[in-house]
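**Student:** sequence-free structure coming up:
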């Protein structure tokens, strides 16, 4: 049974710029013909769009500014199928990101999060939002910190994507304490992913941990079975843009779990979605249809 999902967190205007290669050549003017585009972005927004594309109902809680850029962001969000009734225009200026993308799909993001450290989403509105689903994805921006804990106290399964974590630190501790499911990148991890998973199980009530290894695949740990297993990544063709690859994986993995897949099946689902998404420019573009994912995974060797 497909389940609705609450997604809570950041929403930006992403301006993507295609360049030849890194490091960027310094000069007065660089030309990028048909290489500059605007889309919505931010980890939570990327996950929300991905889940919507995969056929799930999404309730998206976020915040924008009171400027003209916010009008564009809301229009782009609606064009992606997102409901905007829980996106609050509480900031003076909408946050934005510039993404430089080279010919191999590598990217560098320059993010201006605006009022992110001073904001608090109104707590009185949270119960109605949480009532929409048993699943709550929460990004790890500072203003989302208490939202993750409130979702856990409301009895929801909280999913946090801590991405480039080095070790258990004070900034992320609140999110880890609230989480039922943790997704992280091993890019900067200070220890082997297996060791880190076991440390999370010792210190927190986390049920499932997924450690992604970029184009090398991902490792899944399930607390109830004490099983940790690795799966290689899918190689589905040329890489155009790696922006949002981790968010695409999150969307696919969550979509799998919310469709009653076992964690191991959801891992494959998420990896396939991410591999398809990076063949298209833009963090919120390139998500495959759910039926396509089912068909592709059904054809894999048993």
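**Tutor:** Thanks, I have the structure now. As the structure is a prediction and not an experimental result, all values here were calculated from the model.
**Student:** hey, let's count contacts and neighbours off CA atoms from now on
**Tutor:** OK.
**Student:** first-to-last residue distance for stretch 269-286?
**Tutor:** 15 Å (C-alpha to C-alpha, to the nearest Å).
**Student:** oh sorry, the question was meant for stretch 179-188
**Tutor:** Stretch 179-188: ends 21 Å apart by C-alpha to C-alpha.
**Student:** from residue 42, how far out is residue 242?
**Tutor:** 14 Å.
**Student:** how about residue 3?
**Tutor:** 23 Å.
**Student:** between those two, which has more neighbouring residues?
**Tutor:** residue 42 (24 against 17; other C-alpha atoms under 10 Å).
**Student:** just to check, that one is in contact with residue 10?
**Tutor:** Yes: under the criterion of C-alpha atoms under 8 Å, residue 42 makes contact with residue 10 at 5.2 Å.
**Student:** who touches both of those two?
**Tutor:** With C-alpha atoms under 8 Å, 6 or more residues apart in numbering applied, the contact sets of residue 42 and residue 10 do not overlap.
**Student:** hold the first one in mind and look at this next one:
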């Protein structure tokens, strides 16, 4: 087999409809908002665009509908330099997401409807087996069906690639998935769901990461928002502080920015803790801008913030 290269990502595209307001409305209440944006989103799609803009060679596997949102997805990949192994479906709408953004803090709440990408299955993975087997990095999440994610992780692992699993959105996962993960990368909410206890302190983050590695993951990276991230393997533990790149405007794509930047750094052979720093810098820039995919920074911006 030829030398492995590039990053392959399995995930969904969803058109992000983001509404900025002082709070969420109550049932039967109409609330005036202060801003609206429409743009490309979906965790896997955001991560693909983040990784490509950060300098990675990226292939994205997904499904979209033959509609305006599907066209938006393909245009976004063309602009970012992502190779789109994306099936276009008739009679099924492209995924979409409702995003509430707090106009003061920039924090968010999200409802996602996967649409066509909710039909991603083992057959999509098999159709892209060659790409997965030849990739240096394979990455996936949980917005598409779990069966497809498990099958793809298994193929990548058997082929000797590096696997990155972002267990998002939070939910139950089978124990068998941990052994397929070179890196499991949850945020603090997702990690708490997996391990069954709150993650509000550094010690709780350390304990959670230890649990994830004990279950079979080679390494755990727990992202902690403004506190940075915690990296843990059987032989190393390290907190990596967050960067500041300006005022926080919108945290919606922060996790995807981190994971995309992290994957690019790992694909370049950087040490895992350096890759975590690279991911933190990527996320720090993204949160200073509105939106998700459009907020992802360029390689030059990330390098400037890192100072190297």
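**Tutor:** Good, I have the coordinates. What you are looking at is a predicted structure, and each value in this text was computed from that prediction instead of being measured.
**Student:** now do the strands in the stretch 151-300 of structure 1.
**Tutor:** 157-164, 181-185, 208-212, 218-222, 227-231 (DSSP state E, counting those that start in this stretch).
**Student:** could you do the stretch 1-150 of structure 1 as well?
**Tutor:** Using DSSP E, counting those that start in this stretch, strands in the stretch 1-150 of structure 1 cover 5-8, 12-18, 36-41, 58-65, 87-91, 96-101, 107-112, 135-138.
**Student:** for residue 186 of structure 1, which of these is the nearest?
**Tutor:** Minimum separation from residue 186 of structure 1 across the strands of the stretch 1-150 of structure 1 (C-alpha to C-alpha) falls at strand 107-112, 17.8 Å.
**Student:** now residue 68 of structure 2: how far from residue 109 of structure 2?
**Tutor:** For residue 68 of structure 2, the distance to residue 109 of structure 2 - C-alpha to C-alpha - is 24 Å.
**Student:** just residue 252 of structure 2 next, same as before
**Tutor:** 8 Å.
**Student:** try residue 43 of structure 2
**Tutor:** Taken as C-alpha to C-alpha, the span from residue 43 of structure 2 to residue 109 of structure 2 is 14 Å.
**Student:** those two - which one has more neighbours?
**Tutor:** Taking other C-alpha under 10 Å, residue 43 of structure 2 and residue 109 do not tie; residue 43 has more neighbours (28 against 12).
**Student:** who touches residue 67 of structure 2 in this structure?
**Tutor:** Going by C-alpha under 8 Å, 6+ apart, the list of residues near residue 67 of structure 2 reads 93-94.
**Student:** what's near enough to touch the equivalent of residue 306 of structure 2 over in structure 1?
**Tutor:** When structure 1 is aligned by TM-score structural alignment, residue 306 of structure 2 is paired with residue 297. The neighbourhood of residue 297 of structure 1, defined by C-alpha under 8 Å, 6+ apart, consists of 268-269.
**Student:** buried sites along stretch 83-101 of structure 2?
**Tutor:** 83-89, 92-101 (16 or more other C-alpha atoms under 10 Å).
**Student:** repeat that for stretch 231-242 of structure 1.
**Tutor:** So stretch 231-242 of structure 1, judged by 16+ other C-alpha under 10 Å, has buried residues 231, 233-234, 239-242.
**Student:** now stretch 225-245 of structure 2
**Tutor:** For stretch 225-245 of structure 2, by 16+ other C-alpha under 10 Å, it's 225, 228-233, 237, 239-245.
**Student:** now that we have the buried residues of stretch 231-242 of structure 1, can you turn them into a markdown table and tack on distance to residue 174 of structure 1?
**Tutor:** As requested, those are arranged in a markdown table below (distance: C-alpha to C-alpha, whole Å):
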| residue | distance to residue 174 of structure 1 |
| --- | --- |
| 231 | 29 |
| 233 | 30 |
| 234 | 33 |
| 239 | 35 |
| 240 | 35 |
| 241 | 32 |
| 242 | 29 |
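**Student:** which non-adjacent residue is nearest the corresponding residue of structure 1 for residue 55 of structure 2?
**Tutor:** For residue 55 of structure 2, the aligned position in structure 1 is residue 55, judged by TM-score structural alignment. Distances taken as C-alpha to C-alpha, 6 or more residues apart in numbering place residue 290 nearest to residue 55 of structure 1, at 6.8 Å, with adjacent residues excluded.
**Student:** gap between the one you found and residue 51 of structure 1?
**Tutor:** For residue 290 of structure 1, the distance to residue 51 of structure 1 - C-alpha to C-alpha - is 10 Å.
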